[in-house]
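[1] Sequence and predicted structure are below.
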Amino acid sequence: MASRTDVTTGRVLYGCMGLGGTWDTTPYAAADIAAAEAAVEAALEAGITVFDQADIYRHGKSESVFGEVLSRASGLRERIVLQTKCGIRLTDGVRPGLYDLRGPTIVQRVEESLTRLRTDVIDVLLLHRPDPLTGPEEIAKALASLHGQGLVRRFGVSNMSAAQIAHLRAHLDVPLVANQLEMSLESRDWIEAGVLVNTPAAADSGFPHGTLEYCTTHGIQLQAWGALARGRFTGGGETPTARLVADLAARKRTTPETILLWWLQRHPARVAPVIGTSRPDRILACRDAVHREPELTHEEWYDLWITARGGPLP
């Protein structure tokens, strides 16, 4: 059983963005709760015990239906690590969406998440996106307050570079335990940036070089959102990459989904994939990534990368 105070126990996380019905303010229905229960049950059956939320998912409905699931399953809260995020404000009327990490906003959003999730503590709170208008001193004060009150156990960030994390850490008395980034066989900037140094193509990579190295050096878990590449390589397609993924899955006696997750986990940074599908069958298809060490050879890992990028390495 995973300790809910230790996020690093999660080799694979379940991302709850797909739970809660439609992505608007329409109230969720009984069918949405049932779908969430089925997804959570499948994740637990697969051995996944870290659940990743955010206050904006389905306009808060994802947290609310998850809270319903927790309230109906006795003892479930004690068996899981519950992670959520704050820092993004969705479009509201004529006001566009924006980022907001002001201290009072962080505290308010956490309190609202606690209510929706029907729990008294969040195990891990991630800052969803950088807010260029809020200084690290103000953020640090809010996090210290939440930690001191026992409302949040641990903290992390999402979509931040090494420089941004270092700037924030300089003002924190609590450690940062995770950085969640888009990482997959489709979204490869995180790996491309490391080999395109001193090439003309380096300018085309938007990933901040050195972020992986900084996080691994400082014990910050790298979590990969979008890890299954939105089904692009596992939906029975006839692209070269999909065929290679299927062939490797057959040879390793596993699933195409597992091959994609193994590709992330095989990296020395020990990337922890976040799977976001709400389909129980696809969740269960990821179980080997929880229970088996990545079984990709050096050459197979590179075959996947080179095939996906559609050309040779520099």
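    Okay, I see it.
[2] Going by C-alpha atoms from here, please, whenever you check contacts or count neighbours.
    Fine.
[3] Would you map the helices across the stretch 51-200 of the chain?
    For the stretch 51-200 of the chain, the helices defined by DSSP state H, counting those that start in this stretch occupy 61-72, 76-79, 103-117, 136-148, 162-169, 189-192.
[4] Of those helices, flag the one that's most buried.
    helix 61-72 (a mean of 22; mean count of other Cα atoms under 10 Å).
[5] List the buried residues for stretch 37-52?
    By 16 or more other Cα atoms under 10 Å, the buried positions in stretch 37-52 come out as 37-44, 46-52.
[6] For stretch 244-251, buried residues please.
    For stretch 244-251, by 16+ other Cα under 10 Å, it's 244-246, 248-249.
[7] Would you reformat the residues you listed as TSV and include distance to I88 and secondary structure?
    Below are those laid out as TSV (distance: Cα to Cα, whole Å; DSSP: H, G, I helix; E, B strand; the rest coil):
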residue	distance to I88	secondary structure
L244	38	helix
V245	35	helix
A246	37	helix
L248	39	helix
A249	38	helix
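[8] and which of the residues you listed is nearest to G60?
    Set against G60, the nearest of those by Cα to Cα is V245 (35.2 Å).
[9] rewinding a little: which one among the buried residues of stretch 244-251 gets closest to D189?
    Nearest to D189 among the buried residues of stretch 244-251, with distances taken as Cα to Cα, is V245, at 19.8 Å.
[10] how much space between the nearest residue to that closest one once chain neighbours are set aside and D247?
    Closest residue in space to V245, ignoring its immediate chain neighbours: P256 at 5.7 Å, by Cα to Cα, 6 or more residues apart in numbering. P256 sits 9 Å away from D247, going by Cα to Cα, to the nearest Å.
[11] do T84 as well
    Taking Cα to Cα as the measure, T84 falls 36 Å from D247.
[12] ok, back up a step: what number of residues lie near the residue nearest to V245?
    The number of residues packed near P256 is 28, by other Cα atoms under 10 Å.
[13] ok, second structure coming up, stack it against the first:
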Amino acid sequence: MKKIRLGKSDLKVGEISLGCMRMSELSNKDAANVIQNAIEAGVDLFDHADIYGGGKSEEVFAEAIEMNDDFREKIKLQTKCGIRKGFFDFSKEHILESVDGSLRRLKTDYVDSLLLHRPDALMEPEEVAEAFATLKESGKVRYFGVSNQNPMQMELLKKYLDDDLIVNQLQLSLVHTPMIDAGFNVNMQNDPAVVRDGNVLEYCRLNDISVQAWSPFQHGMIEGPFIGNDAFPEVNAKLQELAEKKGVTDSAIATAWILRHPAKIQPVVGTMNPQRLNDIAKASDIELTRQEWYELYRSAGNDLP
């Protein structure tokens, strides 16, 4: 699998990562198979969050692989914090407590990257900066990033940070493309012309912040997969056509569509099925032509000006 560099860090990882939200549902044996298979496929960044499975996903991950120093050196661990029951919390106290909990559950001394999970309207950026500095100095976190934030939210945070943000995790799939749509419809009066995210994609590219695409096979707000869904006949027909042409699965084509973007976007795939992950990983060996990329975009119901 091809490698990419996350932001301005020294983290070089497979261009596809594994989201571990559903790992809490697996036995240790099945989880071990998922993890080992991922590594063999070239997937070495594992994305966690303190809320996944109420913390159980991190526990199962560590228990399944019998976490030790040798194995820890082979992988990159990322976790997220800031979502609590009924509210968001970027307080210094919660960030530090959350990281300590994740480290305990993951049975490791450090994570490679920590992301703030959802924007907190009550964020005090100075307080976040203090928490990040404490975590960096203690060696508990190597790098920092955000999730679901717009450019001005990141700018506000960066004003007080000593380190660069390396990642912004954002929803993106072939049928969820608002960060791309507005770029085609500049100065127009149609709905896709509305800039809802402050041009976050261009901002991240300008500032060397890697975009990680969550829910790359979902439509809506995690309403379900669009692949194989009768509600999306045109996009599925085009996916199947290209899958047959290139000898891969439709999921691999949907992933290759994201990888084709020059922003070097890293899909975070959440499958716990080893064979499906192997099929998806083949996207790293596919390069869609410009025409194929646009055909897929249009098949998802997008009109070009």
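    Great, that's in hand. Worth saying up front: this structure is predicted, and the values here are computed from it rather than measured.
[14] before we move on, back to that, which of the buried residues of stretch 37-52 of the first structure fall within strands?
    With DSSP state E as the criterion, strands contain 50-52 from among these.
[15] Could you dump those into CSV and include distance to T9 of the first structure?
    Formatted as CSV, those follow (distance: Cα to Cα, whole Å):
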residue, distance to T9 of the first structure
V50, 8
F51, 12
D52, 14
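[16] Out of those residues, which comes closest to E78 of the first structure?
    Among these, and counting by Cα to Cα, the member closest to E78 of the first structure is V50, at 11.5 Å.
[17] wait, isn't that closest one in contact with C16?
    No. Counting by Cα atoms under 8 Å, V50 of the first structure sits too far from C16 to count as a contact (10.5 Å).
[18] quick one on the thing from earlier: let's have the helices of the stretch 51-200 of the first structure in CSV, adding distance to E299 of the first structure.
    Converted to CSV, those look like this (distance: least, Cα to Cα, whole Å):
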stretch, distance to E299 of the first structure
helix 61-72, 40
helix 76-79, 38
helix 103-117, 44
helix 136-148, 43
helix 162-169, 29
helix 189-192, 16
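[19] So which of those is nearest M1 of the first structure?
    M1 of the first structure lies closest, by Cα to Cα, to one member of the helices of the stretch 51-200 of the first structure: helix 76-79, at 6.6 Å.
[20] what's that closest one aligned against in the second structure?
    Alignment of helix 76-79 of the first structure against the second structure: residues 71-74, by TM-score structural alignment.
[21] Tell me the one among the buried residues of stretch 37-52 of the first structure nearest to V124 of the first structure.
    V124 of the first structure lies nearest to D52 out of the buried residues of stretch 37-52 of the first structure, by Cα to Cα, at 9.0 Å.
[22] Could you pull up the contacting residues of the aligned partner of that closest one in the second structure?
    By TM-score structural alignment, D52 of the first structure lines up with D47 in the second structure. D47 of the second structure makes contacts with 17-20, 77-79, 268, as judged by Cα atoms under 8 Å, 6 or more residues apart in numbering.
[23] mind checking the SS state of the residue nearest in space to the middle of the second structure?
    Centroid-nearest residue in the second structure, with Cα atoms, centre = their mean: Q212, separated by 3.6 Å. What DSSP: H, G, I helix; E, B strand; the rest coil gives for Q212 of the second structure is strand.
[24] That one corresponds to which position in the first structure?
    In the first structure, the residue paired with Q212 of the second structure is Q223, using TM-score structural alignment.
[25] cool, and I253 of the second structure?
    Per TM-score structural alignment, I253 of the second structure is aligned with I259.
[26] Tell me the helices and strands packed up against the helix or strand hosting that match.
    I259 of the first structure belongs to helix 256-265 when assigned by DSSP states H and E. Helix 256-265 of the first structure sits against helix 240-252, strand 272-275, helix 287-291, with contacts defined as 3 or more Cα pairs under 8 Å, 6 or more residues apart in numbering; DSSP states H and E.
[27] between those, which gets nearest to N179 of the first structure?
    strand 272-275 (10.3 Å).
[28] Residues in contact with stretch 242-257 of the first structure: which ones?
    By Cα under 8 Å, 6+ apart, stretch 242-257 of the first structure touches 228, 232-234, 236-237, 258-260, 282, 285-286, 288, 295, 304.
[29] Please check those residues and keep the buried ones.
    228, 233-234, 258-260, 282, 285-286, 288, 295, 304.
[30] out of the residues you listed, what pair is the most spread apart?
    The widest separation within these (Cα to Cα) is 20.7 Å, between R282 and L304.
[31] burial of the corresponding residue of the first structure for L170 of the second structure, as a residue count?
    Per TM-score structural alignment, the equivalent position to L170 of the second structure in the first structure is L181. Neighbours of L181 of the first structure under the rule other Cα under 10 Å: 21.
[32] check contacts around A129 of the second structure.
    Counted by Cα under 8 Å, 6+ apart, A129 of the second structure has contacts 157, 160-162.
[33] let's see 7 Å
    Contacts for A129 of the second structure (Cα atoms under 7 Å, 6 or more residues apart in numbering) come out as 160-161.
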